[in-house]
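Sequence plus the predicted model coming up.
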Amino acid sequence: MIRLLDIILSFLGLFFLFPILVLLMLAGLFDTGSPLFCQTRVGRNKKPFVLVKFRTMKLDTASVASHLASSSSITPFGRFLRKSKLDELPQLWNVLKGEMSLVGPRPCLYNQDELIDARDQLGVFQVRPGVTGLAQVSNIDMSTPALLAKTDAEMISSLSVSSYFNYILQTAIGKGAGDRVKP
């Protein structure tokens, strides 16, 4: 049922938000010269996939988890995208392709060993990673790997259609601050 909702909602999102996506792409083109950010992440069953987002950081920023990046790397337009969570919209494509779900644990990088180990122990990689979830609306990010893995496992074990829509709604109205970045 969740996968069917993912397909329907991501298709509708891409269809109806297409004009906004184009405007954000153009703005991003003027901001950094390269509006999309693609990065290999850990997917379901630890299978790699390429996550797509709008670029929020300068082109020369190291490919590390957000909490390890410097806030000086974030462009002014990138700050707007992060605050509004519009930087996540291209992930609707990842959802439609089946690499992600709208709701699930945020996909980590392969160099985040502590988080991968903690998630592995709790079976978190048995589900598709998500655009949002309990950890995101609770302001828990990848800087606290054990807590994040525990929260992800808690969400997975209690996920229902109702909580699925609840996490999406909370994200849409601005709950959660996203991944923190070093000052």
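Received it, and whenever you're ready, just let me know what you need. Numbers count the residues shown, from 1 in each chain.

Please make it C-alpha for all contacts and neighbour counts, starting now.
Noted.

In this structure, which residue is most central in space?
Centroid-nearest residue in the chain, with Cα atoms, centre = their mean: residue 131, separated by 4.1 Å.

roughly how far apart are the residue nearest to that one when sequence neighbours are not counted and residue 9?
For residue 131, ignoring the flanking residues on the chain, the nearest one in space by Cα to Cα, 6 or more residues apart in numbering is residue 102 at 5.0 Å. Separation of residue 102 from residue 9 (Cα to Cα, to the nearest Å): 8 Å.

These two: who's more crowded?
residue 102 (28 against 16; other Cα atoms under 10 Å).

Just the element for residue 29, please.
helix 18-32 (DSSP states H and E).

this is the other structure I want to compare:
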Amino acid sequence: MSDALQHGYVKDFKEKRSMYIRIFKRIIDIVLSGMGLILLAIPMGIVAILIKIEDPGPALFKQKRVGKDKKYFLLYKFRSMKMDTPHDTPTHMLENPEQYILKIGSYIRKTSIDELPQMWNILKGDMSIIGPRPALWNQDDLVAERDKYQANDVKPGLTGWAQINGRDELEISYKARLDGEYVKKMGFGMDVKCFFMTIMSVIRREGVVEGGTGEIEKRKLKK
């Protein structure tokens, strides 16, 4: 292949990738999140009622997260923990996190049902369906690691490449590296792959470890 032909191929690929990220990815986000909110309205309502029955208080909670270009936004989730749980503290940093988790909370976390309200964040444009999971506003270590890979320069997602490769079990440095890998390969094919692999991970309930950041590495050290 001549240099001119190769250059033209690379330029065409970059233009198509840019068009997908700027236009088609957003259209897909709007369509799928809108459909999801409509089709899952009744099941989500039932989940909200069950949460309030077990532990009176709001079924939803808002949490400040880091968005594209490190701008903050309010992320919505179903409340899976008791009202007296320390606020804005990552689960892995809580002492004995199991004491705070609701009975229904354990189930909706393992099945990722607690993340469904984020379809509203996607519809609003705060998030995308696929992308790095948004860090808490005070997770400076994760944000700093992601800066190394330009992973803070894209919209965070409901699920992403790191989530299907270990999720809660990953060390922060490795998680950020996977987020950077997604940014490099970002495109329709990569998003489709992440979407369907996420479905399989949810069905298998893989990678959800309460208080478990770095569990993969810990298991290696024990061997």
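Yep, that arrived. If you're wondering where the values come from, they're calculated on a predicted model, not measured in any experiment.

And the residue nearest to residue 131 of the first structure, what's its match in the second structure?
Here residue 102 of the first structure is matched to residue 129 in the second structure, going by TM-score structural alignment.

re earlier: okay, and the helix holding residue 29 of the first structure goes to which residues in the second structure?
With TM-score structural alignment applied, helix 18-32 of the first structure matches the range 41-55 in the second structure.

where do the strands sit along the first structure?
36-42, 48-54, 101-103, 130-132 (DSSP state E).

Now do the contacts for the residue nearest to residue 134 of the second structure when sequence neighbours are not counted.
Setting aside the residues directly before and after it, residue 134 of the second structure is nearest to residue 156 in space (Cα to Cα, 6+ apart), at 5.1 Å. Residue 156 of the second structure sits next to 67-68, 126-128, 130-134 when contact means Cα atoms under 8 Å, 6 or more residues apart in numbering.

Compare those and tell me which has the most neighbours.
Within those, residue 132 tops the neighbour count with 30 neighbours, counted by other Cα under 10 Å.

Nearest residue to that residue in space, please, no chain neighbours.
Spatially, and ignoring its direct neighbours in sequence, residue 132 of the second structure is nearest to residue 156 (4.8 Å; Cα to Cα, 6+ apart).

Repeat that for residue 90 of the second structure.
The shortest distance from residue 90 of the second structure to any non-neighbouring residue, by Cα to Cα, 6+ apart, is to residue 136 (7.7 Å).

just checking, the one you found touches residue 62?
No - assessed by Cα atoms under 8 Å, residue 136 of the second structure is found out of contact with residue 62, at 11.4 Å.

okay, these two: which has more neighbours?
residue 136 (19 against 12).

one step back: mind listing what the residue nearest to residue 131 of the first structure touches?
Residue 102 of the first structure is in contact with 6, 10, 92, 95, 130-132, 168, counting by Cα under 8 Å, 6+ apart.

cool, residue 90 of the first structure as well?
21, 52-54.

Out of these, which two sit at the greatest distance?
Within the contacts of residue 90 of the first structure, 21 and 52 form the most distant pair, 12.6 Å apart (Cα to Cα).
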